[in-house]
Structures are given as structure tokens and as C-alpha cells.
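**Q** quick check, what structure comes out for this input:
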Amino acid sequence: MANTPQAKKRARQNETRFTVNKARRSRIRTYLRKVEEAIASGDQTAAAAALKDAQPELMRGVTKGVVHKNTASRKISRLSARVKALG
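**A** Below you'll find the model as predicted:
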């Protein structure tokens, strides 16, 4: 357990960051799931729209430090290729 005031404060900050980052990760996963479902349904216009909504959300995760930049780029690239293949 934290003893010094600084360590106690860091523990509080870590807990807050954890909950915020958890919410951000969940939000990103929701957007990605919507794209996956649209691809599975075979509707290219819906999949493209879902991907267009998901891209800024993923990149926001990058700027907030929740997702690595290359990971986000890879996910966007693979999803866009799958959406393009539907057409």
C-alpha cells in the first residue's frame, strides 16, 4: 500500500486513468464491432459508413495513448480492404 502522499496521489491518478482508458477502449471496440457486423451482413455502403465513423475514434485512441499508432493503422487498413472487397 502507498505510504507517502505522493504515492497515494499517484495511486488515485492511476485509478482514474484506468477507468477513463477502459471506457475509451470499450468505445473503440464498439465502433470496430459495428464495422465487423456491417461487413458480415454484406452491405458495402453500411460497412463504409461504419468504417468512416470508426476511423476518427481509433485515431483518437492513439492520441490519448490507449492504442499504439501502428496498431490503429493496421486495423484501419485491414478493415478498409475488407470493405473494399465487398464491392
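**Q** C-alpha only now, for contacts and for neighbours.
**A** Noted.
**Q** so which residue is dead centre in this protein?
**A** I28 (2.8 Å; CA atoms, centre = their mean).
**Q** that residue: what's it in contact with?
**A** 54, 57-58, 61 (CA atoms under 8 Å, 6 or more residues apart in numbering).
**Q** return the distance of the longest helix belonging to the chain from the chain's centre.
**A** Determined from DSSP state H, the single longest helix within the chain is helix 5-41. Chain-centre distance of helix 5-41: 8 Å, with CA atoms, centre = their mean, to the nearest Å.
**Q** run this one through as well so I can compare:
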Amino acid sequence: MANTSSAKKATRKIARRTAVNTARRSRVRTFLRKVEEAIASGDHGAAQAAFKAAEPEMMRAASKGVFHKNTASRKISRLSARVKAVGTAATATA
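**A** As a prediction, this is how the structure comes out:
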């Protein structure tokens, strides 16, 4: 247990920051899940819309330090390629 007043304050700050970061991480995961579901359904329009909503959310989390910048960029890049592939698969079968 913290003894000094500064250590007690640091503990409170850490707890508050952890709660905020957990909420941000959960929010990003929800957006990413929506993109995954749209890709799985094969609906290019829905996947594109979900991706456009998820991309700024992911970069916002990266800028806040929830995710590393390169991790966010990598995930966005891979998701973008998968969304694009859904579009080409839909046009190839049509």
C-alpha cells in the first residue's frame, strides 16, 4: 500500500488512466468487430462504411497511447486490403 501522499495520488491517477484506456480499447475492438462481420457477410458497401468508421477510431487510440502507432497502421492496412478484396470478389462473381 502507498504510504506517501504523492504515491497515493499516483495510484489514483493510474487507476483513472487504466479505466479510460480500457474503455478506449473496448471501443476500438467494437469498431473492428463490425468491420470483420461486414467482411464475413461479403457486403462490400457495409464493409467499406464500417472501415471508414473504424479507421479514425483506431488512429485516435494510437495517438492517445492505447495502441502503438505502427500496430494501428498495420491493422488498418490489413483491414483495408481485406475490405478491398471483398469488393473485387463481389465484382468478379457478378
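**Q** what's the TM-score for these two chains?
**A** Once the chains are laid over each other, their TM-score by TM-score structural alignment, normalised by the length of the first structure reads 0.98; 87 aligned residues with a CA RMSD of 0.4 Å.
**Q** re earlier: out of the contacts of I28 of the first structure, which is nearest to A23 of the first structure?
**A** G61 (10.7 Å; CA to CA).
**Q** average gap between stretch 8-15 of the second structure and the first structure?
**A** Stretch 8-15 of the second structure, aligned to the first structure and superposed, deviates on average by 0.2 Å (mean CA distance after the TM-score superposition for the first structure).
**Q** before we move on, back to that, average offset between the helix or strand just after the longest helix of the first structure and the second structure?
**A** Counting by DSSP states H and E, the element after helix 5-41 of the first structure in chain order, helix or strand, is helix 44-63. After superposition onto the second structure, helix 44-63 of the first structure sits on average 0.4 Å from its aligned residues (mean CA distance after the TM-score superposition for the first structure).
**Q** in the helix or strand that helix 44-63 of the first structure is followed by, which residues are buried?
**A** Once helix 44-63 of the first structure ends, the next helix or strand along the chain (criterion: DSSP H and E) is helix 69-86. Neighbour-count burial for helix 69-86 of the first structure flags 72, 76, 79-80, 82-83 (criterion: 16 or more other CA atoms under 10 Å).
**Q** try stretch 10-25 of the second structure
**A** Neighbour count says stretch 10-25 of the second structure has 21, 24-25 buried, by 16+ other CA under 10 Å.
**Q** G87 of the second structure: which of those is nearest?
**A** Closest to G87 of the second structure, out of all of those and judged by CA to CA, is R25, at 28.2 Å.
**Q** apart from its chain neighbours, what residue comes closest to the closest one?
**A** With CA to CA, 6 or more residues apart in numbering as the criterion, R25 of the second structure has its nearest non-adjacent residue at 6.8 Å, and that residue is V66.
**Q** ok, M59 of the second structure next?
**A** Nearest one to M59 of the second structure, counting by CA to CA, 6+ apart, is A72 at 6.3 Å.
**Q** E36 of the second structure too?
**A** A47 (7.8 Å).
**Q** T11 of the second structure too?
**A** A2 (7.8 Å).
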